[in-house]
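Engineer: Sharing a model that was predicted from the sequence below.
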Amino acid sequence: MSSITKKRLEATILFCDIMNFTTLFDDKDPEEAFFFANYVLKTLSNVVVQCGGTIDKFMGDGLLAHFGVTNSCPDHAMKACYFSLQLLDEIWKINCDRYILNQIIISLGIGIHSGDIVFGKIDASSYTEFSVFGDVVNTASRIERMTRLFSVDILVSKATYDLCKHCLDFFAIGEHELRGKKGKHSLFWLLPTNSFTNK
């Protein structure tokens, strides 16, 4: 018998993925891939906490995080965007070390969407999980996949853009279809700001 405890709220969902991770390590020992992914994801997860977000789960070479769920706040979209910009700063530092060691540099793909979600605890037999559910989660995942198509690092939905457009810089990518979603969706590339210029 399973029991479900849930709450519905407005929040921001973020998907982050290490681009071309499989290609980078397809001829390497699996332990090397594991330790590298662990190092990068641990570094990124520390930034999530610093920015007031929560890691929902790790997914191979990526992660799902949410803002405004466990730590309720009206500026959840802004926190997610600031987190994304700080992630780029951390990846820049990692790439500096990799460049010195003559290793291939890495890049991130980040997708962000804001809206109504359900956060719940699923308790089924010996398995318990807290997670976020809803179309916002699925859409954020699809947006992250679009970063590859446009060769950009951070893409946000119109919902997130509307919550942050007065404080951050964006470049409109236009309306596009998302895999498995009906209609077209406006996408915006989140640009670095003066506060987050690397060096």
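Structural biologist: Right, received. Where do you want to start?

Engineer: only C-alpha atoms for contact and neighbour calcs from this point on.
Structural biologist: OK.

Engineer: buried ones in the lengthiest helix in the chain?
Structural biologist: Longest helix in the chain, counting residues (DSSP state H): helix 76-100. Using 16 or more other C-alpha atoms under 10 Å as the test for burial, helix 76-100 gives 76-92, 94-95.

Engineer: now do stretch 49-57
Structural biologist: 51-56.

Engineer: what residues does the longest helix of the chain touch?
Structural biologist: 11-14, 43-44, 47-48, 51-53, 66-68, 104-108, 110, 112, 114, 154, 160, 163-164, 190, 192, 196-198 (C-alpha atoms under 8 Å, 6 or more residues apart in numbering).

Engineer: ditto for stretch 32-43
Structural biologist: By C-alpha under 8 Å, 6+ apart, stretch 32-43 touches 25, 60-63, 90.

Engineer: List buried residues within the residues you listed.
Structural biologist: Using 16+ other C-alpha under 10 Å, the buried members of those are 61-63, 90.

Engineer: List the ones among the residues you listed that fall in helices.
Structural biologist: E90.

Engineer: Leaving out sequence neighbours, find the closest residue to R8.
Structural biologist: V118 (4.4 Å; C-alpha to C-alpha, 6 or more residues apart in numbering).

Engineer: Tell me how many other residues surround the one you found.
Structural biologist: Residue crowding around V118 was assessed by other C-alpha atoms under 10 Å; the count is 18.

Engineer: Name the helix or strand for it, please.
Structural biologist: strand 108-124 (DSSP states H and E).

Engineer: How far does that strand sit from its chain's centre?
Structural biologist: 11 Å (C-alpha atoms, centre = their mean, to the nearest Å).

Engineer: ok, now stretch 63-83?
Structural biologist: For stretch 63-83 - counting by C-alpha atoms, centre = their mean - the centre lies 11 Å from the chain centre.

Engineer: Pasting the second one now:
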Amino acid sequence: IILLTAAIVSILLLGLFINYITFPLRNIVEVMREIIAENDLSKRVPVMYKDEIGELGHTFNLMSSELERAYNKVKNYAYKAVVAEKDEKKIRKIFQKYVPHDAIGQFFNSPDDMLKGKSRELAILFSDIRGFTTISENMHPEMVVESLNQYFSDMVDIIVDHKGIVDKYMGDAIMSFFGAPVKHKNDSLLAVQSALEMLETLKEFNKRQAEKSRPPFRIGIGINYGPVTVGNIGSEKKMHYTVIGDMVNTASRLEGLTKVYKQPLIVSASVYERVKKDFPCLYIDNAAIKGRKQGIPIYPVQKSLSTTEKEVYQAYSEGAKLYFSFTPV
């Protein structure tokens, strides 16, 4: 009987000891299953003892806590990344109306480069509506705004399609440049192609104006090529990505000369040298430019010429060169 009693007591004590060891372990297993099933790292194991088994539960809780912290950081980073991606898409969508895709990509890839002033060789394009003051005086203000916005929309689309940057609007004038922040093989050619397409598109625009019994627009375009300073210029509160320099002023003067010479598009010699193989250009004068001691050669550009027109262009151009190179004895 004593042995039987001893055996029963031993079995009971062994069961209690096994339960003492396995109960916390079962808790750990159960919590692990809940974490996996519910994807919830906030769950913790109750620490019931202060021995090695309790230390195991405590260590498990520390591990879960660190995993939860890391998971939250990753989740927060992922959220910010998604928001940033959405913001970038939104910004791209807004700016792609005014800026070429490759220029937007340059901004997001190297934003610091956009803040620095750099010396670059660019093509500068100025366009202006002839007699716009008179036009606006004879139209209802709402019609003026509507027509002007449609005109700007048509012209800006062309500039951006040719990888140009619309720098600013100055009343009814547009200033744009080609070659920054992304340099292209022939930015002068892109600028001239843009100008010629603008003149062609203006014809369609004026047809729509006529259908609405509104006056037609006539424009002049001047293009120059040369070194300028390009970068973000302004105050800390408001900056503008723009270009400055003498080449910009000359481009503006060339646009003004289109009125004098009755030509819709005039380019400088630096542009002429880069596009003369692609488009017929006529050397017509050494024009006086404000701020220059000597006149500069100017060239109207045409999209194409007939055989007869080519012969006339060639003869006139050669005659002009001889005339302006003549030195009296």
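Structural biologist: Perfect, thanks for sending it. Computed from a predicted model, the values in this text were never measured in an experiment.

Engineer: After superposition, what's the TM-score here?
Structural biologist: Once superposed, the chains reach a TM-score of 0.90 (TM-score structural alignment, normalised by the length of structure 1), with 191 aligned residues with a C-alpha RMSD of 1.5 Å.

Engineer: rewinding a little: check contacts around the aligned residue in structure 2 for the residue nearest to R8 of structure 1.
Structural biologist: With the correspondence set by TM-score structural alignment, V118 of structure 1 lines up against T229 in structure 2. By C-alpha under 8 Å, 6+ apart, the contact list for T229 of structure 2 reads 117-120, 243-245.

Engineer: swap the cut-off to 6 Å and go again
Structural biologist: 118-119, 243-244 (C-alpha atoms under 6 Å, 6 or more residues apart in numbering).

Engineer: ok, now how distant is it from E197 of structure 2?
Structural biologist: In this view, T229 of structure 2 and E197 of structure 2 are 27 Å apart by C-alpha to C-alpha, to the nearest Å.

Engineer: K89 of structure 2 now?
Structural biologist: Going from K89 of structure 2 to E197 of structure 2 by C-alpha to C-alpha gives 29 Å.

Engineer: Ok, S10 of structure 2 next?
Structural biologist: Relative to E197 of structure 2, and taking C-alpha to C-alpha, S10 of structure 2 is found at 101 Å.

Engineer: for Y316 of structure 2, same thing?
Structural biologist: From Y316 of structure 2 to E197 of structure 2 the distance is 26 Å (C-alpha to C-alpha).

Engineer: ditto for N206 of structure 2
Structural biologist: Distance from N206 of structure 2 to E197 of structure 2, by C-alpha to C-alpha: 14 Å.

Engineer: Likewise for E204 of structure 2?
Structural biologist: Distance from E204 of structure 2 to E197 of structure 2, by C-alpha to C-alpha: 11 Å.

Engineer: What sits closest to H66 of structure 1 if chain neighbours are left out?
Structural biologist: Closest to H66 of structure 1 by C-alpha to C-alpha, 6+ apart is I13, at 4.6 Å.

Engineer: actually G115 of structure 1, not the one I wrote
Structural biologist: Among residues not flanking G115 of structure 1 along the chain, E10 sits closest, at 5.2 Å (C-alpha to C-alpha, 6+ apart).

Engineer: where does the one you found fall, helix, sheet strand or coil?
Structural biologist: For E10 of structure 1, the assignment made with DSSP: H, G, I helix; E, B strand; the rest coil gives strand.

Engineer: Identify the residue of structure 2 aligned to it.
Structural biologist: Per TM-score structural alignment, E10 of structure 1 is aligned with E121.

Engineer: Near that match, how many residues? Count them for me, please.
Structural biologist: E121 of structure 2, neighbours per other C-alpha under 10 Å, totals 19.

Engineer: is it true that it touches G226?
Structural biologist: Yes. Using C-alpha atoms under 6 Å, E121 of structure 2 makes contact with G226 at a distance of 4.9 Å.

Engineer: who does the helix or strand hosting T5 of structure 1 touch, helix- and strand-wise?
Structural biologist: Assigned by DSSP H and E, T5 of structure 1 belongs to strand 2-18. With contacts taken as 3 or more C-alpha pairs under 6 Å, 6 or more residues apart in numbering; DSSP states H and E, strand 2-18 of structure 1 sits against strand 62-67, strand 108-124.

Engineer: hmm, back to that, so the longest helix of structure 1 versus strand 62-67, what angle?
Structural biologist: Interaxial angle of helix 76-100 of structure 1 relative to strand 62-67 (axes from the mean of the first three to the mean of the last three C-alpha atoms, to 10 degrees): 150 degrees.

Engineer: how close does helix 76-100 of structure 1 sit to structure 2?
Structural biologist: Compared with structure 2 after fitting, helix 76-100 of structure 1 has a mean deviation of 0.9 Å; criterion: mean C-alpha distance after the TM-score superposition for structure 1.

Engineer: can you give me how far that helix is from the chain middle?
Structural biologist: The answer for helix 76-100 of structure 1 is 11 Å, by C-alpha atoms, centre = their mean.

Engineer: Just want the most central residue of structure 2.
Structural biologist: When C-alpha atoms, centre = their mean is applied to structure 2, the residue found nearest the centroid is I104 (2.7 Å).

Engineer: Am I right that it falls within a helix?
Structural biologist: Yes. Assigned with three-state DSSP, I104 of structure 2 falls within a helix.

Engineer: Pull the number of nearby residues for the spatially closest residue to it that is not a sequence neighbour.
Structural biologist: Among residues not flanking I104 of structure 2 along the chain, R92 sits closest, at 6.7 Å (C-alpha to C-alpha, 6+ apart). R92 of structure 2 has 17 neighbouring residues, counting by other C-alpha under 10 Å.

Engineer: Assign a three-state SS to R92 of structure 2, would you?
Structural biologist: helix.

Engineer: How much space separates it from S153 of structure 2?
Structural biologist: On the measure of C-alpha to C-alpha, R92 of structure 2 and S153 of structure 2 end up 18 Å apart.

Engineer: and if you look at L16 of structure 2?
Structural biologist: Taking C-alpha to C-alpha, one finds L16 of structure 2 at 85 Å from S153 of structure 2.

Engineer: sec struct for G291 of structure 2, please.
Structural biologist: coil.

Engineer: Tell me how far it lies from V9 of structure 2.
Structural biologist: 114 Å.

Engineer: So which of those two has more stuff around it?
Structural biologist: V9 (12 against 9).

Engineer: Could you measure from that one over to I2 of structure 2?
Structural biologist: 10 Å.

Engineer: Would you mind measuring from the residue nearest to the centre of structure 2 to N76 of structure 2?
Structural biologist: Distance from I104 of structure 2 to N76 of structure 2, by C-alpha to C-alpha: 27 Å.

Engineer: Provide the aligned range in structure 2 for the helix or strand containing N46 of structure 1.
Structural biologist: Per DSSP H and E: N46 of structure 1 is located in helix 30-50. Per TM-score structural alignment, the counterpart of helix 30-50 of structure 1 in structure 2 is residues 141-161.
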